[in-house]
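> predicted coordinates and the sequence they were generated for:
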Amino acid sequence: MEILNASDAACKSEHQFISEHREKLPGVIETVLASMEDETCFAHIGDEPIHFSTSVKVMVDKFREVLFPGYFSKKKLDAANLAYCMGQNISELHDILSEQIVHVMRHDCLRYGQACTDCERRGQEMALAVIEKVPGVRQALAEDVRGAYDGDPAAKSHDEVIFSYPGLFAITVYRIAHILHQLQIPQLPRIMSEHAHSLTGIDIHPGARIGRRFVIDHGTGIVIGETSIIGNNVRIYQNVTIGALSLPPGSGKSLKGKKRHPTIEDDVIVYSGATILGGQTTIGRGSVIGGNVWITESIPADTKVFIETPRLIYRYKERENEYSI
């Protein structure tokens, strides 16, 4: 006669409980599969898959190695190995980028029944075209780094800005994604921007047009919409929205490609919590937008916009009685 101790009995009971529930899975699976016949829901079956965060992260990391040589490299760079290491990095970047471009182009071609556009050849050509712009992107990012350093007393060095500032990371990804967007490469620019968004809380649409010496201070909660135009030497703080006015239901398609987001001219500062909305809204050159303001109309150049200082209530406790001033 088998005698089970309390521990064995508990394990046997638990195993039986799990088995009974797993036996119900086939019926649940059939229910889920049946729901896929509902054409009002979305499914991505039989189509070319798209590489998402993991491979995009690898690609972004490789871009940073090329854009900031020596900062994010796995090896020490010096005069002896610079040409070899950078050549290897650029070659690897080209392979990763071309693969991603081919993948998203082939996906759209097959999924939406588009005419064949020779995805492999075009992917190679576009990857090369992007990498050819690396010197210009490096120059733009150098100005962004100097702008962040010059305007932030807390920054101890340019290296600190490059290594640790989330705003610079988001701007770096934006400047690459914007080139891909201009080349009309589908999916990939937005996936890249959402990768940066998930890490920094900074949401910059790759279609936005942003000038030199762009500085994002702190950064969390920033939104910059697709048709935004931002000039040179602009600084914005956390929780700023440069967005669109609320759209009527069903108007999304009719407004595609139209100017829906504001224009921020050169030398503007936008403080934390400000919301600036509308495609016809322009913030004039040299203006300062204070914290927590709500703007839906254009502001002339050299204008300061602030909310009137609210009345603060101080409540003190003295012995048993409270009083306010």
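Yes, it's here. Numbers count the residues shown, from 1 in each chain.

> please count neighbours and contacts with C-alpha atoms only from this point.
Noted.

> identify the residues contacting stretch 78-89?
If you take C-alpha atoms under 8 Å, 6 or more residues apart in numbering as the criterion, stretch 78-89 is touched by 62, 65-66, 69, 77.

> structure two is appended below for comparative analysis:
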Amino acid sequence: MKDDRKDQHTCRVGEELTAKYRKKLPGVVDKILDNCGKDSCISHVDYDPIPSTENLEEIIDKLREVVFPGYFSKERLDPVNLSFVLGRTVTVLFEMLSQQISNSIRHDCMRYDQECSDCGDRGFEAALALLDALPEIRDVLETDVQAAFDGDPAAQSHDEIIFSYPGLYAIFVYRIAHKLYEMGIPLMPRTMTEYAHGLTGIDIHPGAAIGGRFVIDHGTGVVIGETTEIGENVRIYQGVTLGALSLPKNAGEALRNKKRHPTIEDDVIIYSGATILGGETVIGKGSVVGGNVWLTESIPPGTRVIMEPPTLSYR
């Protein structure tokens, strides 16, 4: 027969053990608070506002509903309800965008003691400007979708590309974020592209300048730096890095806002694993850069650069 007294004794010992360690928690909390209170670049305990990453993710989802109408809406769209649903979504987007943009501007203003820049008005103006630019952004994204379809025999339809290609998703987020970057909005553009980076493995800095008919095939491990310039009809594959040369220690401030990343001219193909570095490096129009090639100098138009075949050893 089960001994209930033994079970009760075990439970009391468990409670005493839990209490013994929980009593130590206030001291741990005090230690954390003391550490948070010091002047640190990784603390943000202040009264100034800060953008919400959750709201930015929702903004991206709603922007995708507008840019690709009918694909990602929670309700079915048809010609009868399109105007109503689109109008409602755009209105919600305007409110969310203007608030987050204002918070981003106000955050930098207060945290870094900048002059007042009318963050409220700028938030409304920038939100309206972004929404007003969506038809133009859609037109460029349409060329990206078409280029992906034209160059990929595995693609069965434009729908498949829009629904499932991580490269297109990363490019979509980049094109939205780039518009905000051009407006001088802090924090938001980089936060948005890093969100896409986390989902797709594709890291595109919002400052990069990228032309139409741009395709990232497969995509994982792609890095495109801030001052990269990419022309029209360029295709790159997984693992490609368009980066900066090795920087001297503490050179960040001296090189900030200077050209550090390569220029890729029109009609270039860059195959998987290729690394192209340096602000003075130009890949000429119509060139092909083979897989695993490492380039730190320019090549003229129409050049094909490939690695020598490796020697295999069989044992």
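Sure, I can see it. Since we're looking at a predicted model, the values are computed, not measured.

> just to revisit the earlier point, just among the contacts of stretch 78-89 of structure 1, which is most surrounded?
Val66 (24 neighbours; other C-alpha atoms under 10 Å).

> let me have the contacts of stretch 78-89 of structure 1 in TSV, adding secondary structure and distance to Arg212 of structure 1 as columns.
TSV is the format used below for the contacts of stretch 78-89 of structure 1 (DSSP: H, G, I helix; E, B strand; the rest coil; distance: C-alpha to C-alpha, whole Å):
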residue	secondary structure	distance to Arg212 of structure 1
Lys62	helix	23
Glu65	helix	21
Val66	helix	20
Pro69	coil	21
Leu77	coil	28
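
> what is the nearest of these to Leu312 of structure 1?
Leu312 of structure 1 has its nearest neighbour among these in Glu65, at 50.0 Å by C-alpha to C-alpha.

> the closest one is in contact with Phe72, isn't it?
Yes - the pair Glu65 of structure 1 / Phe72 is scored as a contact, 5.1 Å apart, by C-alpha atoms under 8 Å.

> Glu95 of structure 2: which element?
helix 82-111 (DSSP states H and E).

> start and end residues in structure 1 for that helix, please.
The alignment of helix 82-111 of structure 2 onto structure 1 (TM-score structural alignment) spans residues 82-111.

> post-alignment, the matching stretch versus structure 2, mean distance?
For stretch 82-111 of structure 1, the mean deviation from structure 2 after alignment is 1.1 Å (mean C-alpha distance after the TM-score superposition for structure 1).

> roughly how far is that stretch from the heart of the chain?
20 Å (C-alpha atoms, centre = their mean, to the nearest Å).

> ok, stretch 257-274 of structure 1 next?
17 Å.

> who touches that stretch?
225-245, 276-294.

> sketch out the strands for the stretch 151-300 of structure 1, chain order is fine.
Under the criterion DSSP state E, counting those that start in this stretch, the stretch 151-300 of structure 1 contains strands at 203-204, 209-210, 215-216, 223-224, 229-230, 235-236, 241-243, 263-264, 269-270, 275-277, 282-283, 288-289, 294-295.

> could you dump the ones you listed into CSV with mean neighbour count and distance to Ser55 of structure 1 added?
Below are those laid out as CSV (neighbours: other C-alpha atoms under 10 Å; distance: least, C-alpha to C-alpha, whole Å):
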stretch, mean neighbour count, distance to Ser55 of structure 1
strand 203-204, 25, 20
strand 209-210, 20, 26
strand 215-216, 26, 26
strand 223-224, 22, 25
strand 229-230, 23, 30
strand 235-236, 22, 30
strand 241-243, 24, 29
strand 263-264, 26, 34
strand 269-270, 24, 35
strand 275-277, 25, 34
strand 282-283, 24, 38
strand 288-289, 23, 39
strand 294-295, 18, 39
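
> picking up where we left off before, buried ones in the helix holding Glu95 of structure 2?
85-86, 89-90, 93-94, 96-109 (16 or more other C-alpha atoms under 10 Å).

> what does stretch 187-205 of structure 1 give?
Under the neighbour-count criterion of 16+ other C-alpha under 10 Å, stretch 187-205 of structure 1 has 187-197, 200-205 buried.

> right, and Ile179 of structure 1 touches Glu132 too?
No - Ile179 of structure 1 is not in contact with Glu132 according to C-alpha under 8 Å; the separation is 10.9 Å.

> so between those two, which is more surrounded?
Ile179 (19 against 11).

> next, count neighbours for Val305 of structure 1.
For Val305 of structure 1, using other C-alpha under 10 Å, the count is 16.

> actually His218 of structure 2, not the one I typed
Neighbours of His218 of structure 2 using other C-alpha under 10 Å come to 19.

> residues in contact with the closest residue to it other than its chain neighbours?
Distances taken as C-alpha to C-alpha, 6 or more residues apart in numbering place Gln238 nearest to His218 of structure 2, at 5.6 Å, with adjacent residues excluded. With contact set as C-alpha under 8 Å, 6+ apart, Gln238 of structure 2 has these partners: 216-222, 271-273.

> of the residues you listed, just the buried ones, ChimeraX syntax please.
Selection of buried members from these for ChimeraX, criterion 16+ other C-alpha under 10 Å:
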select :216,217,218,219,220,221,222,271,272,273
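
> from what I can see Arg235 of structure 1 touches His218, true?
No - using C-alpha under 8 Å as the test, Arg235 of structure 1 is too far from His218 to be in contact (10.8 Å).

> which stretches of structure 2 form helices?
In structure 2, the helices defined using DSSP state H lie at 4-22, 25-36, 53-67, 82-111, 119-132, 134-151, 158-164, 166-182, 188-200, 252-255.

> quick one: the last one to structure 1 mean distance?
Comparing helix 252-255 of structure 2 with its match in structure 1 after superposition yields a mean distance of 0.6 Å (mean C-alpha distance after the TM-score superposition for structure 1).
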